[in-house]
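1. Provide a 3D model corresponding to the input given below.
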Amino acid sequence: VLLKPGYAFVDFPDQNSAIKAIETLSGKVELHGKVIEVDYSVPKKLRSRKIQIRNIPPHLQWEVLDSLLAQYGTVENVEQVNTDTETAVVNVTYATKEEAKEAIEKLTGHQFDDYSFSVSYIMDMDAAPPIQASRARRGGRSSRDQGPPQPGPSGGFGSPRLRQPDFPLRMLVPTQFVGAIIGKEGLTIKNVTKQTQSKVDIHRKENAGAAEKPITIHSTPEGCSSACHMILDIMRKEANE
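-> Next up, the predicted model:
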């Protein structure tokens, strides 16, 4: 934690912890008589095409969300974030910075079935230079502010957690099975990503009208294999019903 007059920077071990803090504290907790606001700290120079939308109704259909996002530009990717919250969270990548900016302006506070969207920029690590990205994750702390090194997620001091590199696996599935793979309120695909520790993107807008839709899985070789087998099992069960 880095305290400043009137505000503070807090480092969290992962994105899920940050989301939980934002949804639990922002606008809901008073400190010394003032309601505190909590959001991601993203410097203006690192605000690019990626945004995060929180407090999405769990029953909202993907098609409705896709249609809403498309009103503000070309959506390149929508990724559901696995969280412990009751509502859904997605990371959205637009084609341009201008489209992302307009989406934030128009969708912040957007009401849907008594749910109010919370929208903010998230760090585009692909666009950020290594030094800038590191400082941004630490909320702008300089080296002299940091004090002694703190244990990282892997238990080592100041060192990032090491893991096998992720690999992309692309597969084609019959269009009629896409709904079953996603599942009601996105629960089926969320279960796949959670169990296999994979990032799964279903490219529903590609190949409009085609008999097959592509799915991209990003994970370790073992994670890709497990996710692929789970998706195949879902299709097999759906075909037998």
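2. switch to C-alpha atoms for all contacts and neighbour counts from now on
-> Will do.
3. who's in contact with residue 188?
-> By C-alpha atoms under 8 Å, 6 or more residues apart in numbering, residue 188 lies in contact with 180, 181, 182.
4. what's the burial count for the last one?
-> Here the count is done by other C-alpha atoms under 10 Å, and residue 182 has 19 residues near it.
5. pretty sure it is touching residue 189, no?
-> Yes: with contact defined as C-alpha atoms under 8 Å, residue 182 and residue 189 form a contacting pair (4.8 Å).
6. max-length helix in this protein?
-> Of all segments of type helix in the chain, defined using DSSP state H, the longest is helix 221-240.
7. could you redo the contacts of residue 188 as CSV and give each row distance to residue 43 and secondary structure?
-> What follows is the contacts of residue 188, written out as CSV (distance: C-alpha to C-alpha, whole Å; DSSP: H, G, I helix; E, B strand; the rest coil):
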residue, distance to residue 43, secondary structure
180, 40, helix
181, 37, helix
182, 34, helix
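8. I have a second one here; can you model it like the first so I can compare?
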Amino acid sequence: MNKLYIGNVSAEASEEDLESVFEQWKIPHSGPFLVKSGYAFVDCPDEKAAMRAIDVLSGKVELHGKLLEVEHSVPKRQRSCKLQIRNIPPHMQWEVLDGILAQYGAVESCEQVNTDTETAVVNVRYGAKDQARLAMEKLNGYMMENYALKVSYIPDETAAPEGPGVGGRRGFNARGPPRSGSPGLGARPKVQSDIPLRVLVPTQFVGAIIGKEGATIRNITKQTHSSFQH
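-> Coordinates of the predicted model:
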């Protein structure tokens, strides 16, 4: 399933305009553009082409003064407990992300996905569809370190389709096996080994670093996930 939803399409945009955008960025498509009021659909020949369209165009390319939004199209019946979360800050701590995801339900798995983008991407499975729906509503557009998260459904391929045609709503297609080098299901990013660092501090500054009743040093160790010995 490599059908794309193209959102935020200007009323002035035509099928030929969208074809020109795809040609300009050398993104193949296997069928005509179906242009509606404010959005459009198109088929790509394979998953690689669909992902390139999303990575290159979504939120980055303008057409008649409006930034295009490009995502996989997922029919309502195929919406599942699984979400794909994109545009995660590249240096985000995994524990912080876990805490945010857990606010909306029981997270059964969280798989990091390798992409060509600077920001991170994860596939998340919740324990129930209503939990996934709540996370979708709350996290899509959520700002993290000046990055707006982009959240979409990963379709349930076992669900019956809604019928022929292009109808459907936006979301992400299942990605199949992880790309080469990507971690397995539920894997966490590799953590660097602990590196000891010795810092010599003049006696008159020790109190300022430790803080009242040790508050300052506790805050430093908490934020940096480090330990302190003296």
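9. ok, back up a step: what's next to the longest helix of the first structure, contact-wise?
-> 166-169, 177, 180-181, 192-193, 196-198, 217-218.
10. Stretch 90-108 of the first structure now?
-> If you take C-alpha under 8 Å, 6+ apart as the criterion, stretch 90-108 of the first structure is touched by 47-54, 69, 72-81, 116-121.
11. Let's see that with 10 Å instead.
-> By C-alpha atoms under 10 Å, 6 or more residues apart in numbering, the surrounding residues in contact with stretch 90-108 of the first structure are 47-56, 68-82, 110, 116-122, 124.
12. which bit of the second structure covers it?
-> Mapped onto the second structure using TM-score structural alignment, stretch 90-108 of the first structure spans residues 122-140.
13. Show me what counts as buried in the matching stretch.
-> Neighbour-count burial for stretch 122-140 of the second structure, counted by 16 or more other C-alpha atoms under 10 Å, picks out 122, 123, 124, 125, 126, 131, 132, 133, 135, 136, 139.
14. And residue 23 of the first structure? What does it align with in the second structure?
-> Using TM-score structural alignment as the criterion, residue 23 of the first structure maps onto residue 55 of the second structure.
15. ok, its match - how many residues close by?
-> Other residues within reach of residue 55 of the second structure, judged by other C-alpha under 10 Å, total 17.
16. Helix, strand or coil: sort out it for me.
-> Per DSSP: H, G, I helix; E, B strand; the rest coil, the secondary structure class of residue 55 of the second structure is helix.
17. and the closest residue to it other than its chain neighbours, how many neighbours does it have?
-> Spatial nearest neighbour of residue 55 of the second structure, excluding adjacent residues (C-alpha to C-alpha, 6 or more residues apart in numbering): residue 117 at 7.1 Å. Other residues within reach of residue 117 of the second structure, judged by other C-alpha under 10 Å, total 12.
18. which stretches of the first structure form strands?
-> All strands of the first structure, identified by DSSP state E, fall at 2-4, 7-9, 30-31, 34-35, 50-56, 75-80, 88-94, 111-112, 115-116, 118-121, 167-174, 199-202, 212-219.
19. Give me the spatial nearest neighbour of residue 4 of the second structure, chain neighbours excluded.
-> Here the residue nearest residue 4 of the second structure, using C-alpha to C-alpha, 6+ apart, is residue 72, at 4.4 Å.
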